[in-house]
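Student: What follows is a protein structure lacking sequence information:
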């Protein structure tokens, strides 16, 4: 049985590389990834037969698959749960004495930062080859496990047709009618992606215009979806799986809100990835590589598809979620997901725009 580690202290000496990421995410609710996380400081003694995973993914979400992973790897597993950026910073602080063998991040940005710091080991090619190059690190040292698309939720009674670009949300017709979650990590990753795609000036202008157009802030993606569903706002910016989870819970026919996948490579159609990387200095590479292989297996990929309503990223595995567009059919912007690590500038922009 995987054992969560017990954290003994909360103070971290942030590395210069990860401080911007942590600063941006520290006040952010990362949706279903950050609800009541157990955080831990690893114990000093860990046997060579154990795999220690630092997980930025929520315990409630992945505990069932971790139990199966332990059996597949054939060794005991300990998991430290927490914020992805904070855990990545901890890995850098620990350096060559890191307790972690595997880092499981809720988004690509933290993995990109660790890749830049050269603390991740190159993964076996057979694992890399299972996932499209768009969802793995350019250095071959991290790989995506599941994906999620940004979408526009809309209330057909208020907005019969959703706009085809987030840029349209600043138009007068949508004044006081848009909901968003500015302190949410997924929203901040989207803004970071827009910066990479559109440039700093254009992104800052869009943020200011959105604020000036009366966009309404909410704490979480789920709250945004609820506001759209009730008609409190006409449109909302969320991740796709929130709608599909709600539909599975109450029935799609009971939902007024619908979602729109944006065309044309729009910044609002960003597909981000949760992924994993093996730590060079963790001394657990064999078990960690087996864990990566398991997370890309049909069993694990089907779990993420069916239970969390995310996109499976390993080739040959498709989602059984009703009416979910195929990942290959999405017109997501082409972007190096590893570049989503530059969140400090995003936070500065959000502050300048008066959003956080």
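Tutor: Right, received. Where do you want to start? What you see is a predicted model, and the numbers here were worked out from it, not measured in a lab.
Student: use CA for all of it now, contacts and neighbours both
Tutor: Noted.
Student: So residue 222 sits against residue 244, correct?
Tutor: No: the criterion here is CA atoms under 8 Å, and residue 222 misses it with residue 244 at 11.3 Å.
Student: Show me the strands in the stretch 201-350 of the chain, by range?
Tutor: Secondary structure of the stretch 201-350 of the chain (DSSP state E, counting those that start in this stretch): strands at 216-217, 235-239, 258-260, 271-278, 311-312.
Student: of all those, which lies closest to residue 161?
Tutor: Nearest to residue 161 among the strands of the stretch 201-350 of the chain is strand 258-260; the distance by CA to CA comes to 8.9 Å.
Student: quick one: the helices in this protein?
Tutor: Ranges of helices in the chain, per DSSP state H, are 19-25, 59-73, 84-94, 108-116, 125-128, 185-198, 200-212, 221-230, 240-250, 285-295, 298-307, 343-352.
Student: now for the strands of the stretch 201-350 of the chain, which one comes closest to residue 38?
Tutor: strand 271-278 (18.8 Å).
Student: Could you dump the helices of the chain into CSV with distance to residue 268 and mean neighbour count added?
Tutor: Listed next are the helices of the chain as CSV, based on distance: least, CA to CA, whole Å; neighbours: other CA atoms under 10 Å:
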stretch, distance to residue 268, mean neighbour count
helix 19-25, 19, 22
helix 59-73, 25, 17
helix 84-94, 22, 24
helix 108-116, 17, 26
helix 125-128, 27, 15
helix 185-198, 7, 23
helix 200-212, 12, 17
helix 221-230, 14, 23
helix 240-250, 12, 18
helix 285-295, 28, 22
helix 298-307, 22, 19
helix 343-352, 15, 19
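Student: Put this next to the previous one:
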């Protein structure tokens, strides 16, 4: 974080502290980007009359919560991945979300068993396959990625990235640690290059012939296909088929963006109203349109792009709390097999 960003964040926090006792306000620490959250918060304020104050940051918000302790002005934590939600629970920074509305709106596998967090949007960790060099049906499961036939043909970002740690955690949950490590080692042997870049960079590598298969989150397909500022990304997207793995078994691995109630929330009632709103039909539709993610609430219509390019698929319904608890072990495995080397 630059010095300027630190200064601006400090100013924002001072403003939070000045309004901390207003009953008709809610203070939010958000890892999610402003363009995603701002329209939702404006709709929330219009519906409830509750003003939403928000700080946006890519990192450091949990550390700030720890530092602030019981004096923290934060009411709600919004994250772009399940990892920070798990970390917030481990650091004892959150309180249970006691809401029948949330429990009714969001399936149990997208909620903490102890009500310590709730998913707001879902995405799948899918396989992007070259249209030119991979036949339909040639790869169908995550387990298939360990097949020696793919030696030198797979690209992915770092194994230590939260998205991949989540996938490895799901392999541990479903297969046990020993088998999951054997799988990860075999996938490592099949890599076309050292793990590098982000998810979009892997699809670019497929387009350029550096590899034939790549791991990536599903919503990046929509981001690439509609990228008018960088039209080359449209061509990357058009070069691949999307594979939602394990459709004949447990289903494709899912992860979430989510929300948690801050442990010392000064506006607890307003905070719960906000979380309830974010699981409402209106908010879930807005989420689906803006970032090409899947609503966590059943029955919400997908965006037109998702309906056109991603047919209905079977999602893994293992509780994500049972997956995320393996993050530390997954990280150790990445080191053990030398995945990023």
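Tutor: That came through fine. Note that the coordinates shown come from a computational prediction; the quantities given were computed from them, not determined experimentally.
Student: so which of the strands of the stretch 201-350 of the first structure gets nearest residue 356 of the first structure?
Tutor: strand 216-217 (9.3 Å).
Student: What is that closest one packed up against?
Tutor: strand 178-180 (3 or more CA pairs under 8 Å, 6 or more residues apart in numbering; DSSP states H and E).
Student: Longest strand in the second structure, by number of residues?
Tutor: Criterion DSSP state E: the longest strand present in the second structure is strand 118-130.
Student: and that strand, which stretch of the first structure?
Tutor: Residues 143-155 of the first structure are the counterpart of strand 118-130 of the second structure, counting by TM-score structural alignment.
Student: could the helices of the first structure go into CSV alongside distance to residue 159 of the first structure?
Tutor: Listed next are those as CSV, based on distance: least, CA to CA, whole Å:
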stretch, distance to residue 159 of the first structure
helix 19-25, 32
helix 59-73, 33
helix 84-94, 36
helix 108-116, 33
helix 125-128, 42
helix 185-198, 22
helix 200-212, 18
helix 221-230, 10
helix 240-250, 17
helix 285-295, 40
helix 298-307, 29
helix 343-352, 27
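Student: buried set for stretch 251-264 of the first structure?
Tutor: Buried residues in stretch 251-264 of the first structure, defined by neighbour count with 16 or more other CA atoms under 10 Å: 252, 257-263.
Student: next one: stretch 49-61 of the first structure
Tutor: 50-59.
Student: Check stretch 307-322 of the first structure too.
Tutor: For stretch 307-322 of the first structure, by 16+ other CA under 10 Å, it's 308-314, 317-319, 321.
Student: about what we covered before: okay, the angle between the longest strand of the second structure and strand 254-262?
Tutor: Per axes from the mean of the first three to the mean of the last three CA atoms, to 10 degrees, the angle that strand 118-130 of the second structure makes with strand 254-262 is 160 degrees.
Student: Excluding chain neighbours, what is closest to the residue positioned nearest the centre of the first structure?
Tutor: Most central in the first structure under CA atoms, centre = their mean is residue 107, positioned 3.4 Å from the mean C-alpha point. The shortest distance from residue 107 of the first structure to any non-neighbouring residue, by CA to CA, 6 or more residues apart in numbering, is to residue 274 (4.5 Å).
Student: Would you mind finding the match for the one you found in the second structure?
Tutor: Residue 274 of the first structure maps onto residue 257 in the second structure, by TM-score structural alignment.
Student: burial of that match, as a residue count?
Tutor: 23 (other CA atoms under 10 Å).
Student: any idea how far residue 39 of the first structure is from residue 6 of the first structure?
Tutor: 7 Å (CA to CA, to the nearest Å).
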